[in-house]
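**Q** Give the three-dimensional model of this entry:
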Amino acid sequence: MLPDIGDIIELITSIPEKNLNAGLCGTVVHSHSNDIYEIEFTNEKGETMDFLSLHKKYFMVVWKSETKQWIPIAEQTSSLVAGMPDDVARQVLDFARFLSFRYRKTA
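**A** The predicted structure follows:
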């Protein structure tokens, strides 16, 4: 899913030199060519913590400004798994199967 201006993103990779950890959310404020986006990160007070250009491989979209809706968990999960090496993605799939079996067994 391509980000649009105003979308909320979540870092999927930490950027230690900027003290930005995976899981931190930011807002897309500009789009460049070659899948590069300007992202603004703010604190709880709305103050800008950092503003930087990031390739889309470093984040995933979690909220779409156009629809004003959060991206469903299944789509977020799919986005994360799609960027993993096959052997790691297979482990995630195996774990998801395990959880699915366990959930269906107790439901």
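**Q** only C-alpha atoms for contact and neighbour calcs from this point on.
**A** OK.
**Q** any chance you could map the strands in the protein?
**A** Using DSSP state E, the strands of the chain run over 8-11, 25-31, 36-42, 48-55, 59-64, 69-70.
**Q** What is the neighbour count of Asn43?
**A** 11 (other C-alpha atoms under 10 Å).
**Q** ok so, going back, which stretch among the strands of the chain comes nearest Leu80?
**A** Ranking the strands of the chain by proximity to Leu80 (C-alpha to C-alpha) places strand 59-64 first, at 7.7 Å.
**Q** what comes up buried for the closest one?
**A** Within strand 59-64, the residues that count as buried by 16 or more other C-alpha atoms under 10 Å are Phe59, Met60, Val61, Val62, Trp63, Lys64.
**Q** distance of Ile9 from Glu47?
**A** Using C-alpha to C-alpha, to the nearest Å, Ile9 is found at 17 Å from Glu47.
**Q** Sequence B follows; please return its structure for comparison with A:
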Amino acid sequence: MIEPELFDIIELLVDLPNYHLPAGSHGAIVECFAAGEYEVEFANEDGETLALCTLSSEEFIVVWKANTKSCLSLSERLGAVLSRLSEERQQEVLEFARSVYSPGKSG
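**A** Below you'll find the model as predicted:
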């Protein structure tokens, strides 16, 4: 798992209906707490804060690392999501991936 750090950009894995934020929304970590929780700010295109939420690391994945100023690869992001699933769910994802895999064809 990629350890979340201050100013990293995260992507929600869950909906936050109380804040009108769907899974997939991006926010920035603005505070790190000792108990594996993080204060995350969600803003609009003008930089205005839409929501400030305390989240568990289980509710998001890191998609951009502030210390390296780089995006995580799709493989790293998929790995982060898969690592949070049960073995049974991971097996289901593997079986799905096999069903869409077609050697020699892209897309």
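**Q** In terms of neighbours, single out the busier of Ile9 and Glu47 of structure 1.
**A** It is Ile9, of Ile9 of structure 1 and Glu47, that has more neighbours when counted by other C-alpha under 10 Å, with 24 against 10.
**Q** Distance of the residue nearest to that one when sequence neighbours are not counted relative to Met49 of structure 1?
**A** Leaving aside its chain neighbours, Ile9 of structure 1 sits nearest to Val61 (4.3 Å; criterion: C-alpha to C-alpha, 6 or more residues apart in numbering). Distance of Val61 of structure 1 to Met49 of structure 1, computed by C-alpha to C-alpha: 19 Å.
**Q** Equivalent analysis for Met1 of structure 1, please.
**A** Note on Met1 of structure 1: its distance to Met49 of structure 1, by C-alpha to C-alpha, is 26 Å.
**Q** what about these two, which has more around it?
**A** Using other C-alpha under 10 Å, the more surrounded residue of Met1 of structure 1 and Met49 is Met49, with 13 against 9.
**Q** Grab the most central residue of structure 2 for me.
**A** Nearest to the geometric centre of structure 2 sits Ile61, at 2.3 Å (C-alpha atoms, centre = their mean).
**Q** And Ala89 of structure 1? What does it align with in structure 2?
**A** In structure 2, Ala89 of structure 1 lines up with Gln90, judged by TM-score structural alignment.
**Q** With adjacent residues omitted, what lies nearest to that match?
**A** The nearest residue in space to Gln90 of structure 2 (C-alpha to C-alpha, 6+ apart) is Leu82, at 6.3 Å.
**Q** Now for structure 2: which helix has the highest residue count?
**A** Assignment by DSSP state H gives helix 87-100 as the longest helix of structure 2.
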